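Colleague: Build me a model:
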Amino acid sequence: MAIKVWDYLREYENEKEEIHAAIERVLKSGSLILGENVRNFEREFANYCDVSFGVGVNSGTDAIFLGLKALGVGAGDEVITVANTAVPTVSAIVSAGATPVFVDINPDTYLMDTSLLENLITKRTRCILPVHLYGQCVDMDDVRKAANKHGLKILEDCAQSHGASFKGKKAGSMSDIAAFSFYPTKVLGGFGDGGMVITNNEELYKKLKRLRFYGMEKTYYAEDHGYNSRLDELHAAILLSKLTHIDEYIERRRFLAEQYNKLLFNSGLTLPKTMQGNQHVYYLYVCRNPGRDNIIAELKRRDILVNISYPWPIHTMTGYKFLGYKTGDLPHTEKAAREIFSLPMYPSLTNEEQMIVADALHDILSKIN
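Modeller: Below is the predicted model:
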């Protein structure tokens, strides 16, 4: 049987009774949209992230989009972010009417190189959007320093960093607004799409609640131009149940990462580095090797499936050609995209399966090297 890069079936079997009970409660409640399960999950997840307010929406992409709209980011504005991210980060910026401006990455962590921020800030810059990629946080001291100096807003993309922290502060608690995804593969994932925007600002919270529901508050009257982006009761109930296990998920991910570090030491792979001050949650375990494509092909022949996050930097995609970037503009981002790949990483991955992966890599790399 193949060893997958991600799988949920064992986890589902372990939690099936809780999940089915949560679904049953919703179906018997008489309330399917924006009911008590959404309110409870918003409160509990915001509390987990050490912030005051949460607004459940239909995806992580919408969480970024609505967060930008709530901050007043739109046409004519620039948002500084990275090209080494999932397309939704950039899609949301463009959908909000703004222009993404890309900063290169730190080649050791693959995160935003915050030392380059100052050179990219212009009179049109409105927001910095750090992406806490693969499970660890960007250097938020540098981001906040730049933002404070120039009067900019900060929106954290936390789609891959539930439970991560930087210098003791939780991902999502270090900005004006933060966006989370509950896509199935995430550290806290549901059984479909879902997202949340969190903030400590009550006015932004109220605006976000209007934006997700056609601009309405208590009556069928649009106070603002709004959208339809709601986390439904079924997903909220499931996520509320799974939230009670998030520390277990993270503990297991950290254990697996520690084992990979030991098993693959001196293997010829460049292993993940945790930036000083970070508590990594290992949404992904990202390795690096110039022979990446051959390694992946050989692993596949052995029924070991891995992934690349991400094989094409966004600034090189035809869909964003209009931004005016060209190959060579972000050298560290582009080089990493040719060499990185992610090993199987999820809480129900067994120790035996992990050993099979490690042994296969040693064998393959010994032949390549």
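Colleague: can we go C-alpha only for contacts and neighbour counts from here?
Modeller: OK.
Colleague: Could you measure from Tyr260 over to Cys287?
Modeller: Between Tyr260 and Cys287 the computed distance is 10 Å (CA to CA, to the nearest Å).
Colleague: Same question for Ala360.
Modeller: Distance of Ala360 to Cys287, computed by CA to CA: 14 Å.
Colleague: Ok, Asn37 next?
Modeller: Taking CA to CA, one finds Asn37 at 39 Å from Cys287.
Colleague: Compare these two (neighbour count), which wins?
Modeller: For Asn37 and Cys287, the more surrounded residue by other CA atoms under 10 Å is Asn37, and the numbers stand at 25 against 18.
Colleague: in the protein, which spans are strands?
Modeller: Counting by DSSP state E, one finds strands in the chain at the ranges 53-57, 78-82, 99-103, 125-128, 153-157, 165-166, 169-170, 177-181, 195-199, 278-279, 285-288, 340-343.
Colleague: quick one: the second one to strand 99-103, angle?
Modeller: Put plainly, it is strand 78-82. With axes from the mean of the first three to the mean of the last three CA atoms, to 10 degrees applied, the angle from strand 78-82 to strand 99-103 works out at 40 degrees.
Colleague: Could you also give me the structure for this second sequence? I'd like to compare it with the first:
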Amino acid sequence: MNIDFANLTKAYKEREEEYLSVTQEVMSSARYILGKETEELESSLAQFTGTKHALGVSSGTDALLLAMMALGIRGGDEIITTPFTFIATAETIACLGAKPVFVDINETTFNIDASQIESAITERTKAIMPVSLYGQMADMDEINAIGTKHNLAVIEDAAQSFGATYKGKRSCAASTIGCTSFFPAKPLGCFGDGGAIFTDDHELYEKMKAMRVHGQVKRYTHKYIGMGGRLDNLQSAILNVKMRYYEQDIARRQQIAEQYSEKLAKVVKTPEVLQDRTSVWAQYTIRVSEREKIQGALREKGIPTAVHYPIPMHLQECFDYLGYKKGDFPVSEQCAAEVMSLPMNPYVTKEEIEYITTNLKELVE
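Modeller: Coordinates of the predicted model:
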């Protein structure tokens, strides 16, 4: 058996006629950048999350950049975040000349440990950027309380958690600004790069809306320094189709995660979703020892796996200048050495789950 990790081809085939119809309409209209498809998407994204405003942008990375630019983040500022994440989180902070300040993670959720945030705050701190990793939101009440106490913005990096909930609130609707990604392999993915920004703050919304078009408030009139951060209509049209089925896709991911957990609970350390929240299962990530050996053996059986993420940010060469060293964030380092993601998408079958879990049991028992 050969298993597809993301099943992007199957995802396309399931709704092929709808995708071809909407993309043909965009192409024949010759309206490729912004327009009614993007406006429709922004309206449905805002309604889905419960936020007042949503903006389609060119990628999840650009969403983070635009959020920080709108907040006035600049050289010398500090932003507190997690070292256990994809590089875009810390990279975008550094791109603006600001300093990523890392705080270790909670071993249960893999998200930033809110109890350690306050001790990392200095007079230069301007924002907190929690990451809702693997599909589950961070401890947003505690983080927002710290932000309010110290007059700090909170930017949720929700690249992996769009659609998840925390105490009844949707991801992207639980902080000053929420940012997500529509990279093809995300739970809600387009057919290229794309992302979105969410906020209830009308002033921030208007500022980010201008900034995604080079700070332009009317043609050739630029109020802000901005960027080319627009979402194109082809991607918006595709996402409009996907939004019609997204609740269904989340439910399918949940069912697959439950099957994995039932079969693996006594075999490996399985992911835990806290009672006050839900996950969209961007990844189904277990923890194992002798990971490379297990990955190799599974690969020989046609079972793909992935590691999200093998090297924490504080140990990446590009962040040597920050002065961190091995041992500074022991939980992140331990998790980075043990995490392994199994195939997770709405199309994983019961037979595939049985095959994956049976082979994994044989390797670890």
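Colleague: hmm, back to that, between the strands of structure 1, which gets nearest to Leu116 of structure 1?
Modeller: Between Leu116 of structure 1 and those, the tightest spacing by CA to CA is seen for strand 99-103, at 6.8 Å.
Colleague: Could you list every helix and strand in contact with the closest one?
Modeller: strand 78-82, helix 87-95, helix 117-120 (3 or more CA pairs under 8 Å, 6 or more residues apart in numbering; DSSP states H and E).
Colleague: I'd like to know which of those is closest to Arg253 of structure 1.
Modeller: Using CA to CA as the measure, helix 87-95 is the one of those that comes nearest Arg253 of structure 1, at 24.4 Å.
Colleague: mean shift between that closest one and structure 2?
Modeller: In the superposition against structure 2, helix 87-95 of structure 1 averages 0.8 Å from its aligned positions (mean CA distance after the TM-score superposition for structure 1).
Colleague: which bit of structure 2 covers that helix?
Modeller: Per the alignment by TM-score structural alignment, helix 87-95 of structure 1 matches residues 87-95 in structure 2.
Colleague: Contacts made by that stretch with the rest, please.
Modeller: Judged by CA atoms under 8 Å, 6 or more residues apart in numbering, the contacts made with stretch 87-95 of structure 2 from elsewhere in the structure are Thr61, Leu64, Leu65, Met68, Ile79, Thr81, Pro83, Lys99, Pro100, Val131, Asp157, Met313.
Colleague: and with 10 Å instead?
Modeller: Applying CA atoms under 10 Å, 6 or more residues apart in numbering, the set of residues contacting stretch 87-95 of structure 2 from outside is 60-66, 68-69, 73-83, 97-102, 129-131, 157, 159, 309, 311-314, 316, 318-319.
Colleague: Likewise for stretch 10-18 of structure 1?
Modeller: The contact list for stretch 10-18 of structure 1 (CA under 10 Å, 6+ apart) reads 9, 19, 22-24, 191, 238, 241-242, 245, 249, 346-349.
Colleague: Pull up the overlap in contacts between Tyr260 and Cys287 of structure 1.
Modeller: Residues touching both Tyr260 of structure 1 and Cys287 comprise Leu271, Pro272, Leu343, with contact defined as CA under 10 Å, 6+ apart.
Colleague: Now tabulate the residues you listed in CSV and tack on distance to Ile121 of structure 1 and neighbour count.
Modeller: Written out in CSV, the entries for the shared contacts of Tyr260 and Cys287 of structure 1 read as follows (distance: CA to CA, whole Å; neighbours: other CA atoms under 10 Å):
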residue, distance to Ile121 of structure 1, neighbour count
Leu271, 32, 21
Pro272, 30, 19
Leu343, 36, 23
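Colleague: Of those residues, which is the nearest to Met174 of structure 1?
Modeller: Comparing the shared contacts of Tyr260 and Cys287 of structure 1 against Met174 of structure 1 with CA to CA picks out Pro272 as the nearest, at 23.7 Å.
Colleague: what residues are up against the residue nearest to the spatial centre of structure 1?
Modeller: Centroid-nearest residue in structure 1: Ala159, 2.1 Å away (criterion: CA atoms, centre = their mean). For Ala159 of structure 1, the contact set (CA under 10 Å, 6+ apart) comprises 59-61, 63-64, 86, 89, 131-135, 171-172, 178-183, 186-188, 195-196, 283.
Colleague: so Ile311 of structure 2 makes contact with Pro83?
Modeller: Yes: in this structure, Ile311 of structure 2 is within contact of Pro83 by CA atoms under 10 Å, at 9.0 Å.
Colleague: which one of these two has more residues nearby?
Modeller: Pro83 (27 against 19).
Colleague: can you pull out the helices in the stretch 1-150 of structure 2?
Modeller: Per DSSP state H, counting those that start in this stretch, the stretch 1-150 of structure 2 carries helices over the ranges 8-14, 16-29, 36-49, 60-70, 88-95, 140-149.
Colleague: Sorry, wrong one. I was asking about the stretch 201-350 of structure 2.
Modeller: 202-211, 233-264, 291-300, 330-338, 350-364.
Colleague: on contacts alone, who are the packing partners of the first one?
Modeller: Read that as helix 202-211 of structure 2. Helices and strands touching helix 202-211 of structure 2, by 3 or more CA pairs under 10 Å, 6 or more residues apart in numbering; DSSP states H and E, are strand 53-57, helix 60-70, strand 195-199, strand 216-218.
Colleague: Quickly note the distance from Leu330 of structure 1 to Val79 of structure 1.
Modeller: The span separating Leu330 of structure 1 from Val79 of structure 1 equals 17 Å under the rule CA to CA.
Colleague: again, but for Asn40 of structure 1
Modeller: Using CA to CA, one gets 32 Å for the distance from Asn40 of structure 1 to Val79 of structure 1.
Colleague: How about Ala21 of structure 1?
Modeller: 43 Å.
Colleague: again with Thr109 of structure 1
Modeller: Counting by CA to CA, the gap between Thr109 of structure 1 and Val79 of structure 1 amounts to 22 Å.
Colleague: who's more crowded, the two?
Modeller: When neighbours are counted by other CA under 10 Å, Val79 comes out ahead of the other of Thr109 of structure 1 and Val79, with 29 against 19.
Colleague: check contacts around Leu361 of structure 1.
Modeller: Under the criterion of CA under 10 Å, 6+ apart, the neighbours of Leu361 of structure 1 are Leu263, Leu264, Ser267, Gly268, Leu269, Ile295, Ile296, Glu298, Leu299, Met355, Lys367.
Colleague: Out of the residues you listed, which end up buried?
Modeller: Neighbour counting over these (16 or more other CA atoms under 10 Å) leaves Leu263, Leu264, Ser267, Leu269, Ile295, Ile296, Glu298, Leu299 as the buried ones.
Colleague: Brilliant, that's me finished.
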